[in-house]
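need coordinates for the following:
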Amino acid sequence: MAVNVTTEADGVATSSTPRPRRVAKRRRRTWHLHLTLSIICAVSCAPVLYAILVSTQNNAQMINFDLTIGESFLANINTVWNDRALGGYMINSAIMAVIIAVGKSITGLLAGLAFVYFRFPGRWIVFFFVLVTLMMPTEISILALFEVTYDLGISGSMAGLTIPFLASATAAFLFRQHFANLPANLSEAAQLDGANPIQFLVRILVPLSWNVLGALIVIEFLYGWNMYLWPLLTVSNRDNQVVQVGLATLQQSGEGQMYGPLMLGALIASIPPILVFLALQRPFMRGFAMARDK
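Reported below is the predicted structural model:
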């Protein structure tokens, strides 16, 4: 039997139902939502689970669509880590991704500072051309970038892999919008305290931008980690190659297509981006929430 309790205080009547009964009613109303979300999660996780399963199998088991755990996991590990040296590729990719993420963050901060707090002729025209580059994919300028890096003698090196990508229109736009929404009197207060623009950026703007900075670092790290076409075109030395190109070498061997090592290599290569996202998950989500609120 349901028990209703009615109280009156200051002329206001309130009614309360026992908490277990309210929880049960809420669950009955939202069961279809939980079911839908469970199905979506199962469908989303199915490819990853299947990749984990295939990473333990040999070609025969995979072709026969065997859904049992295979016995070739150690052999696949040996192929991926020792024969194809995926660990070295991952180190190169990690260095490249960190340099690109840090470089784009620094140039984005400086660009946002210039577009918001500096007054110079043609400021909006320059900002317009920066935005235009957002609509230009890297593939359009890749041949020109190759010629420039080759003429400078840095083609195929880590400098050649990273320097052409240290500036980002996305980062400039993101920080410009963020700085424009900060109180305008911050700059005036810093000037009264005798701070120069760099001190104003480091001491005031950067501490107020950790969430946006965290979101940008995650995005740009993933961009650098997943880069494939540019390293494939410029790097000829295997020791300097990156992980995405290294994964392509797992597709073929003397025995033909190698499904187990390929899946295992893809799973191992996905670990660093996942760790970066988990480390910066809170500022990443807050940064996007701030962008949505604005």
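
all contacts plus neighbour counts: C-alpha atoms, from now on.
Fine.

how about the helices of the stretch 1-150 of the chain, start to end?
19-29, 31-54, 59-63, 73-77, 86-117, 123-132, 138-152 (DSSP state H, counting those that start in this stretch).

out of the ones you listed, the one nearest residue 285 is which?
helix 86-117 (17.3 Å; CA to CA).

and the contacts of the host helix or strand of residue 286?
Assessed by DSSP states H and E, residue 286 sits inside helix 281-293. Under the criterion CA atoms under 8 Å, 6 or more residues apart in numbering, residues 178, 210, 211, 212, 213, 214, 215, 216, 218, 277 lie in contact with helix 281-293.

thinking again about what came up before, the helices of the stretch 1-150 of the chain into CSV, with extra columns for distance to residue 266 and mean neighbour count?
Compiled in CSV, these are given as follows (distance: least, CA to CA, whole Å; neighbours: other CA atoms under 10 Å):
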stretch, distance to residue 266, mean neighbour count
helix 19-29, 39, 11
helix 31-54, 9, 13
helix 59-63, 16, 15
helix 73-77, 12, 18
helix 86-117, 10, 21
helix 123-132, 34, 13
helix 138-152, 24, 14
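
tell me which two of the contacts of helix 281-293 sit farthest apart.
Greatest spatial distance in those: 178 and 277, 21.5 Å, computed using CA to CA.

how about this one, so we can line them up?
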Amino acid sequence: MIERRPWADALAHGLLVVAVLVMLFPLWYVFVASTRSAAEILSPPLPLWPGRHGWENWHATLVDGARRIGGVDALRLLANTTLIALAVAAGKIVISFLSAYALVFFRFPLQRTAFALIFVTLMLPVEVRIMPTYQVMVDLGLINTWTGLTLPLMASATATFLFRQCFATIPDELLEAARIDGAGPWRFLRDVVLPLSATNIAALSVIVFIYGWTQYLWPLLMTSSNDMHTLIIALKKMVSFADADTEWPQVMVITLLAMLPPVAVVIVMQRWFVRGLVDGDK
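Below you'll find the predicted structure:
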């Protein structure tokens, strides 16, 4: 029997509250800065309560656009970043899921070799592959296109490996029962494998969405048009070496827009994310 200690519960909850406040403080600080004028931001210490320029700063950023990125508004940047993150996440999940399904449930020549080649790509950092991939995109005429921005990021050896390990835990009896019932490969995938993989898909979706959301190097190489920039690229271009030349209130607004969606995704998907990481019994 586990003994209940009220003081231990209170201490644990207190530590959790402190940890939450520590993690939320940067978000609050950026929000406060987004409601202040540039002069107030450049005159530390910055107060910890909102200022009077919130509507002005947010309207200028969301509607009017930023001068250093060609006047592109933050709503366009947010839409671009969301599109890339969702496309990359969906592509990674679908491609990795089908690849792992083929590796586990089908028998074909050089099957082990195919998996070994996929696994070897884990040892190659992005920087090693980025120039050959960029040259392929140039040869195909995919510079400044959404296809060029998202397609090369969709393959994932890590996700394929994780799905393969998940599928390997499915009992052979389920496969035999499906065959006796006359289920083909697609029906077995839809009715058996997909439901059993729901928590793993949810956990991986969070990871790959944040991966796509925070992309910087590849979109920077693939786009030269301000209209296709992401929030991360816009932040880099808006920050100048000279503080007086940087539109700090707009930088803070875009920083907050770049931080909030990944946080929201993690909070909403938290239960599924944890279950996908710890639930190994199928």
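
quick check: TM-score for this pair?
The TM-score (TM-score structural alignment, normalised by the length of structure 2) is 0.86; 270 aligned residues with a CA RMSD of 2.3 Å.

determine which of the helices of the stretch 1-150 of structure 1 approaches residue 259 of structure 1 most closely.
Of all those, helix 59-63 sits nearest to residue 259 of structure 1, with 6.2 Å by CA to CA.

packing partners for the closest one?
Under the contact criterion of 3 or more CA pairs under 8 Å, 6 or more residues apart in numbering; DSSP states H and E, helix 59-63 of structure 1 touches helix 259-269.

and the helix it packs on, which stretch of structure 2?
Here helix 259-269 of structure 1 aligns to structure 2 at residues 248-258, judged by TM-score structural alignment.

give me the mean distance between the matching stretch and structure 1.
Stretch 248-258 of structure 2, aligned to structure 1 and superposed, deviates on average by 1.7 Å (mean CA distance after the TM-score superposition for structure 1).

list the buried ones in that stretch?
248, 249, 250, 251, 252, 253, 254, 255, 256, 257, 258 (16 or more other CA atoms under 10 Å).

closest to residue 90 of structure 2 out of those residues?
residue 258 (19.9 Å).

grab the nearest non-local neighbour of the closest one.
Excluding its sequence neighbours, the residue lying closest to residue 258 of structure 2 (CA to CA, 6 or more residues apart in numbering) is residue 231, at 6.1 Å.

what about the closest residue in space to residue 257 of structure 1 that isn't next to it in sequence, distance to residue 259 of structure 1?
Leaving aside its sequence neighbours, residue 257 of structure 1 sits nearest to residue 251 (CA to CA, 6+ apart; 5.4 Å). Plainly put, residue 251 of structure 1 is 7 Å away from residue 259 of structure 1 if you go by CA to CA, to the nearest Å.

follow-up on the earlier one: run the chain-centre distance for the helix holding residue 286 of structure 1.
13 Å (CA atoms, centre = their mean, to the nearest Å).

aligned against structure 2, show me the partner of residue 175 of structure 1.
Matched by TM-score structural alignment, residue 175 of structure 1 corresponds to residue 163 in structure 2.

can you tell me the SS state at that match?
For residue 163 of structure 2, the secondary-structure state derived from DSSP: H, G, I helix; E, B strand; the rest coil is helix.

ok, it - contacts?
When contacts are counted by CA under 8 Å, 6+ apart, residue 163 of structure 2 touches 96, 97, 100, 101, 200.

count the residues that sit near the aligned residue in structure 1 for residue 176 of structure 2.
By TM-score structural alignment, residue 176 of structure 2 lines up with residue 188 in structure 1. Per other CA atoms under 10 Å, the neighbour tally for residue 188 of structure 1 reads 11.

got it, and residue 169 of structure 2?
By the other CA under 10 Å criterion, the neighbourhood of residue 169 of structure 2 contains 11 residues.

tell me which element it falls in.
Under DSSP H and E, no helix or strand contains residue 169 of structure 2.

distance of it from residue 191 of structure 2?
In this view, residue 169 of structure 2 and residue 191 of structure 2 are 16 Å apart by CA to CA.

repeat that for residue 223 of structure 2.
From residue 223 of structure 2 across to residue 191 of structure 2, the span is 41 Å (CA to CA).

pull the residues that contact the match of helix 259-269 of structure 1.
By CA under 8 Å, 6+ apart, stretch 248-258 of structure 2 touches 27, 30-31, 33-38, 41, 57-58, 60-61, 66, 74, 78, 231-232, 235, 238-239.

corresponding residue for residue 131 of structure 2 in structure 1?
Matched across to structure 1, residue 131 of structure 2 falls on residue 143, judged by TM-score structural alignment.

cool, residue 101 of structure 2 as well?
Aligned counterpart of residue 101 of structure 2 in structure 1: residue 113 (TM-score structural alignment).

which ones are touching that match?
Applying CA under 8 Å, 6+ apart, we find residue 113 of structure 1 in contact with 175, 176, 179, 201.

next, count neighbours for the second one.
Read it as residue 176 of structure 1. Neighbour number of residue 176 of structure 1 under other CA under 10 Å is 22.

stretch 204-224 of structure 1: how far from the chain's middle?
10 Å.

what stretch of structure 2 does that stretch fall on?
Under TM-score structural alignment, the match for stretch 204-224 of structure 1 is residues 192-212.

how close does the closest residue to residue 8 of structure 1 other than its chain neighbours get to residue 24 of structure 1?
Distance criterion CA to CA, 6+ apart; nearest residue to residue 8 of structure 1, sequence neighbours excluded, is residue 14 at 6.5 Å. From residue 14 of structure 1 across to residue 24 of structure 1, the span is 21 Å (CA to CA).

thinking residue 242 of structure 1 is in contact with residue 97, fair?
No: contact criterion CA atoms under 8 Å: residue 242 of structure 1 and residue 97 do not qualify, at 10.1 Å.

and residue 41 of structure 2, what does it touch?
33, 248, 249.

make it 10 Å
32, 33, 34, 35, 47, 248, 249, 252 (CA atoms under 10 Å, 6 or more residues apart in numbering).

switch those over to TSV; also include distance to residue 118 of structure 2.
As requested, the contacts of residue 41 of structure 2 are exported to TSV (distance: CA to CA, whole Å):
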residue	distance to residue 118 of structure 2
32	46
33	46
34	45
35	48
47	52
248	44
249	45
252	41
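
pull the distance from stretch 141-155 of structure 1 to the chain's centre.
Its chain's C-alpha centre and that of stretch 141-155 of structure 1 lie 26 Å apart, by CA atoms, centre = their mean.

same thing with stretch 245-261 of structure 2?
19 Å.
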